[in-house]
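**Q** build the 3D model from these lines:
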Amino acid sequence: MADTKPPVARFSAVKSWAGTRTPVIPDDGEGIIRRASLRAFAIEAHCVSVARFADFVAETGYLTEAERIGWSYVFRGLLSRPDSADVVGGYNKAGWWWAVSGASWKYPSGKGEPEAAPDHPVTQISWNDAQAFAEWAGGRLPSEVEWEHAARNGLEDRRYPWGDEEPDDDTILCNIWQGRFPDTNTCADGYYGTAPVDAFAPNEAGLHNTSGNVWEWTADRYRINSLKSAAKARNAQAKRDGDRVMKGGSFLCHSSYCWRYRIAARSGRAPDTAASHTGFRIVYD
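**A** Have a look, this model is predicted:
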């Protein structure tokens, strides 16, 4: 089996932690998550790569949910031949997410499209798939607080892993969208889709790509702490679907469309959902 396990960053136990900041997207439930006592933990320096996930599959014979279902969600811009793609449905009214037959971790844009690059983060992975891998690896998915604590290198308040400087089309600090979403991406950062797991400078703790590249699953259930009726409805739906928190944003994020590559930002999806911009990393007690 190939030695594809990345280094880890270690964090000591802390008595309490709270991410104090002004929420940018309060409807997502941003703000102080909660006060918590964190035990010492170690977190991998980058997301699980395609090569490492291939080791897992080779050893266990595991089939991901996308493989069992037979299709998954693909950003339309990733399709080299969109007219011939085996599209079985759409995901959003805007039309940039397509349900593509055969899309999986090995062929993230479907059969007939290029195989996933070994050194890129594995995608088309559901929360349930990530849980299965974590158990095999002897670790677990991070809690939302652990993920934020590590992305900030233990600091009290920080907008991005590198500080508060805003990345944009000229200041390249992470893998996000550059240009007018969803039709024009200048690829000023060098990538249209995912970048290698160790691309771009890490934070002080050594963690790569906690802003942009791929959304990362966490262990926590998704809930919005708000008394607004819209939040109550979203919470009820999230509870029915079993939604889990995702962090970090992805290569599709842009400040004009999805400003969720900030550390505080969050989203939630059902645990059986997979897509071409979603991966995960592992923590250890």
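
**Q** contacts and neighbour counts: CA atoms only from here.
**A** Fine.

**Q** next one: the spatially most central residue of the chain from residue 48, what distance?
**A** Residue closest to the average C-alpha location in the chain (Cα atoms, centre = their mean): residue 215, at 1.4 Å. According to Cα to Cα, to the nearest Å, residue 215 stands 12 Å off from residue 48.

**Q** and this one, so I can compare the two:
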Amino acid sequence: MRCKMNQNIKWGILLSVTLILGACSGKSSAKKAPENETVPSCCQNVPSRFGSATQKEKQGMVHIPGGTFMMSGDNDQARADEFPKHKVEVSGFWMDIQEVTNAQFKEFVDATGYITVAEKKPDWEEMKKQLPPGTPKPDESVLVAASLVFNPPNHAVNVNGGPVWWNWVQGANWKQPEGPGSDLKNKENYPVVHVAWEDAMAYCKWAGKRLPTEAEWEYAARGGLSSEIYPWGNQNVDEGSVKANSWQGQFPNQNTGRDGFYASSPVKSFQPNAFGLYDMAGNVWEWCADWYDADYYKTVKDGVVNPQGPKTSYDPQDPTVPKRVTRGGSFLCNDAYCSGYRVAARMKSSSDTGLSHTGFRCVADISEN
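**A** This next block holds a predicted model:
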């Protein structure tokens, strides 16, 4: 059956701000989104569980030594928002060796009673603040607890013609990743998905950790390499041995499954980089702490120490919606579309967006004790 984007799917995509896979190109005269640096209220009453970095070391983290690197794109696949190349110095920190799993997130939810964004009915009064003035309110059948689930067409499509491979599925969330009737059986060791930035922040606070800055994430992904394209070096993702979970074949309708997986894979399914970090390329996109600004690198082109990202968000493709950075690519990434598994590749999404290919990992500061 031909896959069509019906009105409900269009509204779901609009409300969840899901156009995060397109390349960021061009300029816009639109103003930057309003500054909003406060931590979401969802995190304010979440108790911390852990203490010092010494304790965290025993809980699946590795020490990333401080250093200096050149941040930005390394080949002709790099997009405009990846330039200019600039010098960045980062202090040492601890980083999870893997993406947060379903089992780990369940432990957090069981301990706190936390309810994710995807499990809540959208607040139209808040949503419309991020939409063009005059946008009509959608039907109540769309304003339901839901998330976006990958739904591949059965035929070739124009990948630049809009993301027709997403369905707004009522009842889809981290516990039911494909929607009602699905569950996490035998997926305890898979990365948790359908988590919004707010959800990731809440987990980090409970775990006594935080989200990585975009600079920390790229520095860690490079694993000590200087200007290589991928965490493993410069060999193309589809050449030689399988290196990451990505889309192999014609995106989005045909996946050869050469890597052994059609969708996400258990953490640690592929070789780690030189820092001992798994899945820094492919599997699921990972939230970073920073606001996304397409022009941010231009403001730090002369070099920067421990950058925390821009003060405001600016996406010329979607200027009314504040976005956060995601990094690392996912099982949907393919050279014909986004090549998001490159260490310098930048992507973005609104903080209240959850998708079936987005998760996160945590970092922690080095304790002085």
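
**Q** can you calculate the TM-score here?
**A** Between these two chains, after superposing, the TM-score reads 0.85 (TM-score structural alignment, normalised by the length of the first structure); 264 aligned residues with a Cα RMSD of 2.7 Å.

**Q** the second structure: which residue goes with the residue nearest to the centre of the first structure?
**A** In the second structure, the residue paired with residue 215 of the first structure according to TM-score structural alignment is residue 285.

**Q** give me every residue that touches its match.
**A** 326, 327, 328, 329, 330, 357, 358, 359, 360 (Cα atoms under 8 Å, 6 or more residues apart in numbering).

**Q** count of neighbours near the aligned partner of the fifth one in the first structure?
**A** I take that to be residue 330 of the second structure. Matched by TM-score structural alignment, residue 330 of the second structure corresponds to residue 250 in the first structure. The number of residues packed near residue 250 of the first structure is 29, by other Cα atoms under 10 Å.

**Q** cool, residue 153 of the second structure as well?
**A** 18.

**Q** now do residue 58 of the second structure
**A** Neighbours around residue 58 of the second structure, by other Cα under 10 Å: 9.

**Q** so who does it touch?
**A** Residues counted as contacts of residue 58 of the second structure (Cα under 8 Å, 6+ apart): none.

**Q** separation between it and residue 96 of the second structure?
**A** Note on residue 58 of the second structure: its distance to residue 96 of the second structure, by Cα to Cα, is 11 Å.

**Q** mean shift between the strand ranked longest in the first structure and the second structure?
**A** Ranked by residue count and defined by DSSP state E, the top strand of the first structure is strand 215-221. Superposing on the second structure places strand 215-221 of the first structure at an average distance of 0.5 Å from its equivalents, by mean Cα distance after the TM-score superposition for the first structure.

**Q** how far is that strand from where the chain is centred?
**A** Chain-centre distance of strand 215-221 of the first structure: 8 Å, with Cα atoms, centre = their mean, to the nearest Å.

**Q** which element follows it toward the C-terminus?
**A** Sequence order places helix 229-241 as the next helix or strand after strand 215-221 of the first structure, per DSSP states H and E.

**Q** show the subsequent helix or strand relative to that following helix.
**A** Proceeding N to C from helix 229-241 of the first structure, the next assigned helix or strand is strand 244-247, under DSSP H and E.

**Q** pull the residues that contact that next one.
**A** So strand 244-247 of the first structure is in contact with 127, 144, 147, 210, 215-222, 261, 263, 265-271, going by Cα under 8 Å, 6+ apart.

**Q** following that strand, which helix or strand comes up?
**A** Next along the chain from strand 244-247 of the first structure, counting by DSSP H and E, comes strand 267-269.

**Q** which parts of the stretch 151-300 of the second structure are strands?
**A** 166-170, 249-250, 254-255, 285-291 (DSSP state E, counting those that start in this stretch).

**Q** how far apart are the second one and its match in the first structure?
**A** Spelled out, it's strand 249-250 of the second structure. Mean deviation for strand 249-250 of the second structure: 1.2 Å (mean Cα distance after the TM-score superposition for the first structure).

**Q** quick one: that strand aligns where in the first structure?
**A** Using TM-score structural alignment, strand 249-250 of the second structure pairs with 179-180 in the first structure.

**Q** name the residues that touch that stretch?
**A** 169, 185, 186.

**Q** any of those residues buried? List them.
**A** For those, a burial check counting by 16 or more other Cα atoms under 10 Å picks out 169, 185.

**Q** could you dump the contacts of stretch 179-180 of the first structure to JSON lines with distance to residue 256 of the first structure?
**A** Shown next, in JSON lines, are those (distance: Cα to Cα, whole Å):
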{"residue": "169", "distance to residue 256 of the first structure": "12"}
{"residue": "185", "distance to residue 256 of the first structure": "13"}
{"residue": "186", "distance to residue 256 of the first structure": "15"}
